[in-house]
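> Sharing a model that was predicted from the sequence below.
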Amino acid sequence: MEDIFEEKLQGLLDQHKLEEAIAVVEQQILQNPVADFKPVVGKNLLHITEALVQYLDHCFAAAENKIQVKSLYAEMNSFTINYDLWYVDVFAYDRNEGLEDTDWLADSDYQSAASQPITGLEDIQAVYQDYMDTAKWEDDAREVAAHECAALIVLRVQELFKAAKAVATARKLAWASVPVYVTAHDAYFNLLYQV
């Protein structure tokens, strides 16, 4: 079932239907009898849009000193097991090979020196800590709920990057026209979105 769910979400992302993908996952979480992860529904990360714009602007400028940037890749850390700190790292490339075969993303030309913290979901970080520390992952229903929540968090990070890109476009920032690929390092779901 998880593969079908992931395929559905990736299909929506491929069609640039991010909001619809978020709605699908939120509905799934609400229908799940496990209550632990339900507080994530309705929350977003848009309060850190300006911080992300500044971070991306700095990363792009630093990368441009070394290469001609053709694309960026943003990856959230392994947040489901690293519940103490959530953040995003950015990588720059002198090429853009698209989404058809994403192996090229493993070979970046530049990596940001600092990470951008992801804040605002500390209550969910505490849920993941309890989930891991008390081995709740051994319960199949909780495992499904954790997967659904992880998918929503990845989608919310992608929503944040989409908002940052809109700000960059409005301000005519240097990186506004550069494709940005966004995912999480080893989330339960391998959801990749191009902003």
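That came through fine. Residues are numbered from 1 along each chain as shown.
> When you work out contacts or count neighbours from here on, use the C-alpha atoms and nothing else.
Fine.
> Now for Met76, how many residues are close by?
24 (other Cα atoms under 10 Å).
> Which residue, neighbours along the chain excluded, lies closest to Lys136?
Excluding the flanking residues, the one nearest Lys136 by Cα to Cα, 6 or more residues apart in numbering is Arg142, at 6.5 Å.
> In addition, the following structure is provided for comparison:
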Amino acid sequence: MNGFTINYDRWFIDLFSFSEIGKEDYEWLADFEHHTNKDLTINGFENLQKVYEDVYKNQKHDIPEIEQAYEVAELLVILRLQELFRKTYKSAKESGKKWNDYPMFVTAHDYEMIYRIN
């Protein structure tokens, strides 16, 4: 997912592919071999995106209570994204889709919280 905390106008995902999976760390994820020509816009979070815009434009993340809520909200957005992909994989498996055999790594830009599916 794009850097959603500062790109509040549009949240989207890009898909990347690799011929092999790295073993020791996730640094290899930056060295993708193929990617989608078009990104995929995430819909349904427009109200939350307005909150991110307000916090960012008005520097509200310096207010301790807002900072704490902001950090929790970041994690919840990423977890929701990961849940979306988990459910997509489950549906693909039930439908017999071949791509379900391949692992997928789900995260947001500049986050180390990476979820591996399959």
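Okay, I see it. Here the structure is a predicted model, which means the values were calculated and not measured.
> that older thread, tell me roughly how far the helix or strand the residue nearest to Lys136 of the first structure falls within lies from the second structure on average.
Using DSSP states H and E, Arg142 of the first structure maps to helix 140-170. Compared with the second structure after the fit, helix 140-170 of the first structure shows a mean deviation of 0.7 Å (mean Cα distance after the TM-score superposition for the first structure).
> before we move on, the earlier item: so how far is Phe12 of the second structure from the counterpart of the residue nearest to Lys136 of the first structure in the second structure?
The alignment partner of Arg142 of the first structure in the second structure, by TM-score structural alignment, is Ile66. According to Cα to Cα, to the nearest Å, Ile66 of the second structure stands 24 Å off from Phe12 of the second structure.
> Could you do Leu40 of the second structure as well?
As judged by Cα to Cα, Leu40 of the second structure and Phe12 of the second structure stand 5 Å apart.
> From Ala108 of the second structure, how far off is Lys50 of the second structure?
On the measure of Cα to Cα, Lys50 of the second structure and Ala108 of the second structure end up 19 Å apart.
> Looking at the two, which is more packed in?
Neighbour totals were compared for Lys50 of the second structure and Ala108, and Ala108 leads with 21 against 13 (other Cα under 10 Å).
> so that one, which of the three states?
Assigned with DSSP: H, G, I helix; E, B strand; the rest coil, Ala108 of the second structure falls in the coil class.
> who's in contact with the aligned partner of it in the first structure?
The alignment partner of Ala108 of the second structure in the first structure, by TM-score structural alignment, is Ala184. By Cα atoms under 8 Å, 6 or more residues apart in numbering, Ala184 of the first structure lies in contact with 74-79, 154, 190-191.
> Out of the residues you listed, which is nearest to Ile22 of the first structure?
Distance to Ile22 of the first structure across the contacts of Ala184 of the first structure (Cα to Cα) is lowest for Val154, with 9.6 Å.
> corresponding residue for the closest one in the second structure?
Under the alignment (TM-score structural alignment), Val154 of the first structure pairs with Ile78 of the second structure.
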